[in-house]
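> attaching a predicted model along with its sequence, questions to come.
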Amino acid sequence: MRNDWVGHVIWWHVYPLGFVGAEPSGGPSTEVTHRLGRLEPWLDHLIALGCNGLALGPVFASGTHGYDTTDYLRVDPRLGDDGDFDALVAACRQRGIRVLLDGVFNHAGREFPPVRAALDGSGPREWVRWSGDHPYLFEGHDRLITLDHGSPVVRDFVTEVMCHWLERGADGWRLDAAYAVEPEFWAEVLPRVRERFPAAWFVGEMIHGDYGDYVKRSGLDAVTQYELWKAVWSSLNDRNLFELAWALDRHRAWAGAFLPMTFLGNHDVTRIASRITDSRHLGHAVALLFFLPGVPSVYYGDEFGLHGIKEDRPGGDDAVRPPMPAVPGPAGGDYQHLISIRRRNPWLTGARISTAGLTNEHLAVIAEGPAGQRLSLLLNLADEPFVHGGHEPVPPHGWAIVEG
């Protein structure tokens, strides 16, 4: 397999601009401040937790939050420069840590030079997707201009940007807002990138849509499993494990064709510790993340139980993108324990799953490996013990991973 290393990766996902406490806005004249190196002391924390991949949010020059890119070949001066990027990659390499970059190729900031020129009429229109004389805006955001994915110049540019940073040491790309990009665009671009970097991994952000069909048509390696994310916290909050069982049936089918990226939190959603309404059930969510097939991702700070609620207002993401101290504290107990189980049973990444013992408040998730391995995750949301399959009773509001 061209990128079989992915089956052994557990990502630690960081939103760099927030992590380092960068200013909320930048621009071409922004003074370079060498902050990216603040991540280096946290790499040993990443390893101690049991992760071995660093998934970086946007690191390229932008006007504000990183998703309004203005220069795809320059490190955001609020984070540093090329030397800071190279040093961070080198520090990761010394520890055996893979690096995933965040590519915003559906849209660009208004100040991205080809977009600015297209909008003011001083340059070719082929960079921008138009509706008559009006540019398409990404989800109504006036500062985010949708690129024309049918244009050869855009395809060529994205190909070269990807290759540039893979050459600089990245191992793959998270493709922002992939759900808004025609899959045929990636089907044109990715083979050209893979010709030069056959081991690279590409995961598309999919919030909605037909995950399996999109992967098949686009040639992506994976997509983000938002459907499972929603089912986990919703079923635990409602004490309706039928919802989770339904989502697991769909997850099983997708995981048989590709390895989705699984997660409990990221830079766009309320933190899982705030989302779960009964704190006794937070461990159930973490257990599901590391028990189920896929490529798990831990959003920075979740391992410490950080809280943060995303709000629909300017600055409403700040609470889930906080700055972190210079030196990390001890790794989180549930996360470290469950990642250690995952490491001792690497076959879980591609396990076949089924369910049993289903009620509103009880569920057994059974994972089977290619050599006859078998583990069960028992979930109990009830006020009484849960007994299943002759195993020891699971205490009220508890969970357990057992053999068989």
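Arrived safely.
> going by C-alpha atoms from here, please, whenever you check contacts or count neighbours.
Noted.
> how about the secondary structure of the closest residue to Pro293 other than its chain neighbours?
In space, and not counting its chain neighbours, Pro293 is closest to Thr349: 4.4 Å by CA to CA, 6 or more residues apart in numbering. Classification of Thr349 using DSSP: H, G, I helix; E, B strand; the rest coil returns helix.
> contacts only, for Thr349.
Neighbouring residues of Thr349 by CA atoms under 8 Å, 6 or more residues apart in numbering: 7-8, 259, 292-295.
> the closest residue to Ser279 other than its chain neighbours and Leu282, how far apart?
Distances taken as CA to CA, 6+ apart place Ala273 nearest to Ser279, at 7.4 Å, with adjacent residues excluded. Note on Ala273: its distance to Leu282, by CA to CA, to the nearest Å, is 7 Å.
> counting neighbours, go ahead and name the busier of the two.
Ala273 (24 against 21; other CA atoms under 10 Å).
> where's that one, which helix or strand?
helix 272-275 (DSSP states H and E).
> pull out the buried positions in stretch 346-358.
Buried residues in stretch 346-358, counted by 16 or more other CA atoms under 10 Å: 347-353, 355.
> can you get me the start-to-end distance on it?
So stretch 346-358: terminal residues 26 Å apart, CA to CA.
> circling back: show me which of the contacts of Thr349 is closest to Asp318.
Val295 (26.4 Å; CA to CA).
> ok, the closest one - how many residues close by?
Neighbours of Val295 (other CA under 10 Å): 25.
> nearest spatial neighbour of it, chain-adjacent residues omitted?
According to CA to CA, 6+ apart, the nearest residue to Val295 is Met261 (4.7 Å).
> next: Val320.
Per CA to CA, 6+ apart, closest to Val320 is Gly308, 5.0 Å.
> by neighbours, which of the contacts of Thr349 wins?
Most surrounded of the contacts of Thr349: other CA under 10 Å gives Gly294, at 30 neighbours.
> and the gap between that one and Gly26?
Here Gly294 is placed at a distance of 36 Å from Gly26 (CA to CA).
> ok, now Gly372?
Applying CA to CA, the value for Gly372 to Gly26 is 55 Å.
> put this next to the previous one:
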Amino acid sequence: MTTSLVSYAHCATQSDSLGGTPVRFQDAILWQVYPLGFCGAPIREAATPAPRLRRLLNWLDHAVELGTSGLLLGPVFASSTHGYDSLDQFAVDPRLGTEQDLADLVEACHDRGLVVVLDGVFNHVGRDHPRFRQALLDGPDGPDADLFAVDWAAEGGPHAAVFEGHDALVALNHSSAAAREYVRSVMEYWLERGIDGWRLDAAYTVDPTFWAAVLPAVRERHPDAWFVGEVIHGDYADFVRRSGVDTVTQYELWSSVGNAIASRNFFELDWTLQRHNAFLADFVPATFIGNHDVTRIASTVGEDRAVLALAVLMTVGGIPTVYAGDEFGYTGVKEEREGGDDAVRPEFPDTPGDVAPWGASVLQAHRQLIALRRRYRWLVTATTTAEELTNTRYRYRVRAAGGSDELLVELDIGDRPSGRILAGDRVEWSTAG
């Protein structure tokens, strides 16, 4: 195989899709990995270049056996520390390996029918990015002066805008043609080498008109690519319409599932699911109950209740993602300090067989509930209606959009948490096994 990523022939394009979602993503279930942590790469210490990314090859069969259909891969590009302080988005981080290592991973995913989505950090770059450092040397008339958001006339010298107060993360100038061309070129570079889509990190910090200016040119060459914007709050549907992304991250649902189960308040979840129904009229949300930026669901609600959160994720409309480790009941609390993400971004063993056995019941629940979702493919756009609602008991009916298919979900978070899913009189899943 050559050093470029393999091309991947797809039989379907965006022309046959739900709300613009490419066909191969319409009923996707993604497995998310934060590769620097997963593969044991040092984050804040000097590291010897090594093909650590290849460790993931040992885990792809696990992703398939889990029932997922795609790999959502966190930052893999050259950076200073945690991956979001980019130094070169056209090169694989030496701590993870080479472009050939990424090529082999993408090929192995495609051989197993897994799509691959990369993390695009397009709001900012690391302060040590060579082009930023050169821009400061060249000044306001230099070739890259417009690429970055720099106040060249600031008192005391040029002042660069940064991401949410993080001095090491220098913002791009999203009003410039230079930034549009830079982001377009990075997107197309890796799409041409076989990846299938992009997660747009911190998309909420960028005016939607920027994405609307960049994405059409990318879609023209890659019409079946998928774009999910990280949006934490605000008007989700409006962002989708104005930006042209396929979907956004459904943080409202993530927050509500954890809060409702932890505080024994299903009224909060029901209110959120009503809003979720409305979103589904405009786009198919990217749903999750865990990711690399938040406290693990098992730490939020407890292991015995975490499977009930998973039952919600797998029975409401959306394109769900499972964060690696949640399927084993991993715990971890995010803290607001340097290194505060480490607990939710741990190193994984070389193979799934090396994982400690005490999460076996959680793993089994994941396999069962993901299998249920794959069996009922209409769940991707299904809406919910409450039939019984108290603080600790919630029964809701899930109905196919424009069809007669339905499921009944019953959840109880009282003293003995339990849940079951019924299709007619048949029990499809229950915590009793």
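That came in fine, so what should we check first? Keep in mind the model is a prediction, meaning the values are calculated, not measured.
> ok so, going back, max pairwise distance over the buried residues of stretch 346-358 of the first structure: which two?
Counting by CA to CA, the most remote pair of these is Trp347 and Thr355, 18.0 Å apart.
> burial of the counterpart of Ser274 of the first structure in the second structure, as a residue count?
Matched to the second structure by TM-score structural alignment, Ser274 of the first structure sits across from Ser299. Close neighbours of Ser299 of the second structure, defined as other CA under 10 Å, add up to 17.
> ok, Ser299 of the second structure touching Val333?
Yes: in this structure Ser299 of the second structure lies within contact range of Val333 using CA atoms under 8 Å: 6.7 Å.
> got the contact list for the residue nearest to Gly305 of the first structure when sequence neighbours are not counted?
With CA to CA, 6+ apart as the criterion, Gly305 of the first structure has its nearest non-adjacent residue at 5.9 Å, and that residue is Ala273. By CA under 8 Å, 6+ apart, the contact set of Ala273 of the first structure is 279, 282, 302, 305-308.
> tell me which of these fall in helices.
Using DSSP state H, the members of the contacts of Ala273 of the first structure that fall in helices are Leu282.
> PyMOL command for the buried members of the contacts of Ala273 of the first structure?
Buried subset of the contacts of Ala273 of the first structure, written as a PyMOL selection, criterion 16+ other CA under 10 Å:
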select buried, resi 282+302+308
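> how about the aligned residue in the second structure for His164 of the first structure, secondary structure?
Under the alignment (TM-score structural alignment), His164 of the first structure pairs with Tyr189 of the second structure. In terms of secondary structure, Tyr189 of the second structure is helix; the call rests on three-state DSSP.
> so what corresponds to Asn106 of the first structure in the second structure?
Counting by TM-score structural alignment, the partner of Asn106 of the first structure is Asn123.
> so how far is Gly229 of the second structure from its match?
Asn123 of the second structure is 11 Å from Gly229 of the second structure, by CA to CA.
> where do the contact lists of these two overlap?
201-203.
> all helices in the stretch 101-250 of the second structure, in order from the N-terminus.
130-138, 177-191, 208-221, 236-243 (DSSP state H, counting those that start in this stretch).
> mind checking which of these is nearest His82 of the second structure?
helix 130-138 (17.5 Å).
> show me the contacts for His251 of the first structure.
Shown in contact with His251 of the first structure (CA under 8 Å, 6+ apart): Leu228.
> what does the one 10 residues further on give?
Listed by CA under 8 Å, 6+ apart, the contact set of Met261 of the first structure reads 203, 222-225, 294-297.
> so which of those residues is the closest to Arg38 of the first structure?
For the contacts of Met261 of the first structure, the nearest to Arg38 of the first structure is Ser297 (20.6 Å; CA to CA).
> just give me the match in the second structure for the closest one.
So, by TM-score structural alignment, Ser297 of the first structure is matched to Thr321.
> check Leu56 of the first structure too.
Match for Leu56 of the first structure (TM-score structural alignment): Leu73.
> quick one: contacts for that match?
By CA under 8 Å, 6+ apart, the contact list for Leu73 of the second structure reads 32-35, 116-119.
> which of these show up in the first structure as well?
For the contacts of Leu73 of the second structure, the contacts that are reproduced in the first structure, applying both residues aligned by TM-score structural alignment, their matches' CA atoms under 8 Å, are 32-35, 116-119.
> quick check, nearest of those to Ala153 of the second structure?
Asp119 (33.5 Å).
> would you confirm that that closest one contacts Asp196?
No: shown here, Asp119 of the second structure and Asp196 do not form a contact pair, counting by CA under 8 Å, at 11.4 Å.
> looking at the two, which is more packed in?
Neighbour count, other CA under 10 Å: between Asp119 of the second structure and Asp196, Asp196 has more, with 27 against 20.
> how far away is the more buried one from Arg426 of the second structure?
37 Å.
> likewise for Gly402 of the second structure?
In terms of CA to CA, Gly402 of the second structure sits 23 Å off from Arg426 of the second structure.
> tell me the counterpart of the residue nearest to Val320 of the first structure in the second structure.
Using TM-score structural alignment, the partner of Gly308 of the first structure in the second structure is Gly332.
> also Ala91 of the first structure?
For Ala91 of the first structure, the residue aligned by TM-score structural alignment is Ala108.
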